[in-house]
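In: Here is a sequence together with a model predicted from it:
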Amino acid sequence: MRLLLDGYCRASCQQINFGKSSLFFSPNTPASIRTELRAILGMTMVDDPGKYLGLPTMWGRSKKEVLQFVREKLLHKLSRWKQSLLSQVDREVLIKSVAQAG
């Protein structure tokens, strides 16, 4: 595994920061292999890899539920964008129509 990662680093001219990296294993991976890889690579083991580039690395069953925060963030930015393009009169009409709809 270490030779493979070293080959990748040479080929890509990139370097792996093993201090910031972590290992995540399938539940089916034997404990002996986990321990051996951890020792060889010098990385910590984690139960949940968290997020990468702002997205969760573990999806689970419902992608809709996992990506809900992306939808909310997009709608929030879109509403701010729309508000900045509206005139003062248009904003008042929008506020009144939203208030009446609620």
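Out: On my side now, so go ahead.
In: rest of the way, CA atoms for contacts and neighbours
Out: OK.
In: can you give me the helices for this structure?
Out: 2-12, 31-41, 63-66, 68-85, 88-101 (DSSP state H).
In: So which of those helices is nearest K51?
Out: helix 63-66 (11.4 Å; CA to CA).
In: now that closest one, how far from the centre of its chain.
Out: For helix 63-66, the separation from the chain centroid amounts to 13 Å (computed by CA atoms, centre = their mean, to the nearest Å).
In: Stretch 58-68 too?
Out: For stretch 58-68, the distance to the chain centre is 11 Å (CA atoms, centre = their mean).
In: still on that earlier bit, reformat the helices of the chain as JSON lines; add mean neighbour count.
Out: Formatted as JSON lines, the helices of the chain follow (neighbours: other CA atoms under 10 Å):
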{"stretch": "helix 2-12", "mean neighbour count": "11"}
{"stretch": "helix 31-41", "mean neighbour count": "12"}
{"stretch": "helix 63-66", "mean neighbour count": "11"}
{"stretch": "helix 68-85", "mean neighbour count": "12"}
{"stretch": "helix 88-101", "mean neighbour count": "11"}
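In: adding another structure so you can compare the two:
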Amino acid sequence: VLDTYCNASGQRINNEKSSIFFSKGCPAQLRETVKNNLQVDNESLSERYLGMPTDVGHSKNGTFKYLWDRVWEKIK
């Protein structure tokens, strides 16, 4: 799929800059298989990507509260 995307878009994936994130329930064996197949070694998750939280759980109110607070400050 990634090769198809690269061929269609003309963009290339930089594996050194890439990282991958797995859910908590993903088995270690599967994680290693996927990382090896994609040739991505970095397994991490930043708190934010493009200014938005990356880990949004069931409590969306708590996750996006900072946005509400920022907008409310501007309104006041």
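Out: Structure's in. What do you need? Everything numeric in this text was worked out from a predicted model, so none of it was measured.
In: TSV please, covering the helices of structure 1 and showing distance to F18 of structure 1.
Out: What follows is those, written out as TSV (distance: least, CA to CA, whole Å):
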stretch	distance to F18 of structure 1
helix 2-12	11
helix 31-41	7
helix 63-66	28
helix 68-85	30
helix 88-101	52
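In: of these, which approaches G19 of structure 1 most closely?
Out: Among those, helix 31-41 sits nearest to G19 of structure 1 (CA to CA), with 9.9 Å.
In: Quick one: distance of that closest one to the chain centre.
Out: 26 Å.
In: Need the contact partners of it.
Out: When contacts are defined by CA atoms under 8 Å, 6 or more residues apart in numbering, helix 31-41 of structure 1 is touched by residues M1, R2, F18, L23, F25, T44, M45.
In: still on that earlier bit, could you point out which of the helices of structure 1 sits nearest L53 of structure 1?
Out: Closest among the helices of structure 1, using CA to CA: helix 68-85, at 12.3 Å.
In: what angle separates the closest one from helix 88-101?
Out: Interaxial angle, helix 68-85 of structure 1 versus helix 88-101 (axes from the mean of the first three to the mean of the last three CA atoms, to 10 degrees): 140 degrees.
In: Show me the contact partners of helix 68-85 of structure 1.
Out: With CA under 8 Å, 6+ apart, helix 68-85 of structure 1 has contacts from R91.
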